[in-house]
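1. Need the 3D shape of this:
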Amino acid sequence: MVRTPLTPEERERGERLGRLLREARGDRSMPEVAARAGVSAETLRKIETGRAPTPAFFTVAALASALGLSMDELIGRCAREAGAGTEAAA
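-> Now for the predicted structure:
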């Protein structure tokens, strides 16, 4: 199966998600949060750094739960940050 290359917008969305998860993690360690979410620390590292810009829904849901975020809150934060980036570019 050949994967279609991601668009710049999809890459930016993945980077934005990674930044938000990293901010929500705060001073908690990556292995601690990853273990709580049931994912590897490497998976969390890739998401936080934008190297995995399209993580699986259930991975994002598990990380949000481990960080005490609702999916609605995470989506809202992503949308607000995207809007702020659009306004800054204008």
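2. From now on I want contacts and neighbour counts done on CA atoms only, so please keep to that.
-> Noted.
3. Only the buried residues of stretch 71-82, if you could.
-> Leu74, Cys78, Glu81 (16 or more other CA atoms under 10 Å).
4. cool, stretch 45-57 as well?
-> For stretch 45-57, the buried set under the neighbour-count rule, 16+ other CA under 10 Å, comprises Arg45, Ile47, Glu48, Thr49, Gly50, Arg51, Ala52, Pro53, Thr54, Pro55.
5. To check against the first, give me the structure of this:
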Amino acid sequence: MVRLPLTPAEVERGRCLGALLRRARGERTILDVALDAGVSPETLRKIESGRVATPAFPTIAALADVLDLSLDAIWAEVGRSARRAVPRGRDAPERSAS
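-> Now for the predicted structure:
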């Protein structure tokens, strides 16, 4: 399977998601949150740093649950931040899943 390069909007959404999760984690350690969510600490570290810009939905859902975040609120904040950072028309066309 060949992975397509990320669009600027996807990269920015990944950065925004990472920042949101870091803020929500607060004083809790990466280890504690990751174990509670059933993901590896390295995965959470990569998501928070933006190195994994498009984590799997179950991973985001598990982290949201542990951090008491609404998936709707995550989507709204991450989408809003990405729209501000990447001007319309500069992003590649939407890709469809096949």
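6. Out of the buried residues of stretch 71-82 of the first structure, which comes closest to Glu15 of the first structure?
-> Distance ranking of those against Glu15 of the first structure, using CA to CA, places Cys78 first at 10.1 Å.
7. which ones are touching the closest residue to Ser49 of the second structure other than its chain neighbours?
-> By the measure of CA to CA, 6 or more residues apart in numbering, the closest residue to Ser49 of the second structure outside its immediate chain neighbours is Gly18, 5.9 Å from it. Gly18 of the second structure makes contact with Ile47, Glu48, Ser49, Gly50, according to CA atoms under 8 Å, 6 or more residues apart in numbering.
8. so which helix or strand takes in Gly18 of the second structure?
-> When elements are assigned from DSSP states H and E, Gly18 of the second structure belongs to helix 8-25.
9. and that helix, how far out from the chain's middle?
-> For helix 8-25 of the second structure, the gap between its own C-alpha mean and the chain's C-alpha mean amounts to 5 Å (CA atoms, centre = their mean, to the nearest Å).
10. Against the first structure, what's the mean shift for the next helix or strand along the chain from that helix, could you check?
-> Taking DSSP H and E as the definition, the helix or strand that follows helix 8-25 of the second structure towards the C-terminus is helix 30-37. Following the fit onto the first structure, the mean deviation recorded for helix 30-37 of the second structure is 0.4 Å by mean CA distance after the TM-score superposition for the first structure.
11. and helix 30-37 of the second structure, which residues are buried?
-> Neighbour-count burial for helix 30-37 of the second structure, counted by 16+ other CA under 10 Å, picks out Ile30, Val33, Ala34, Ala37.
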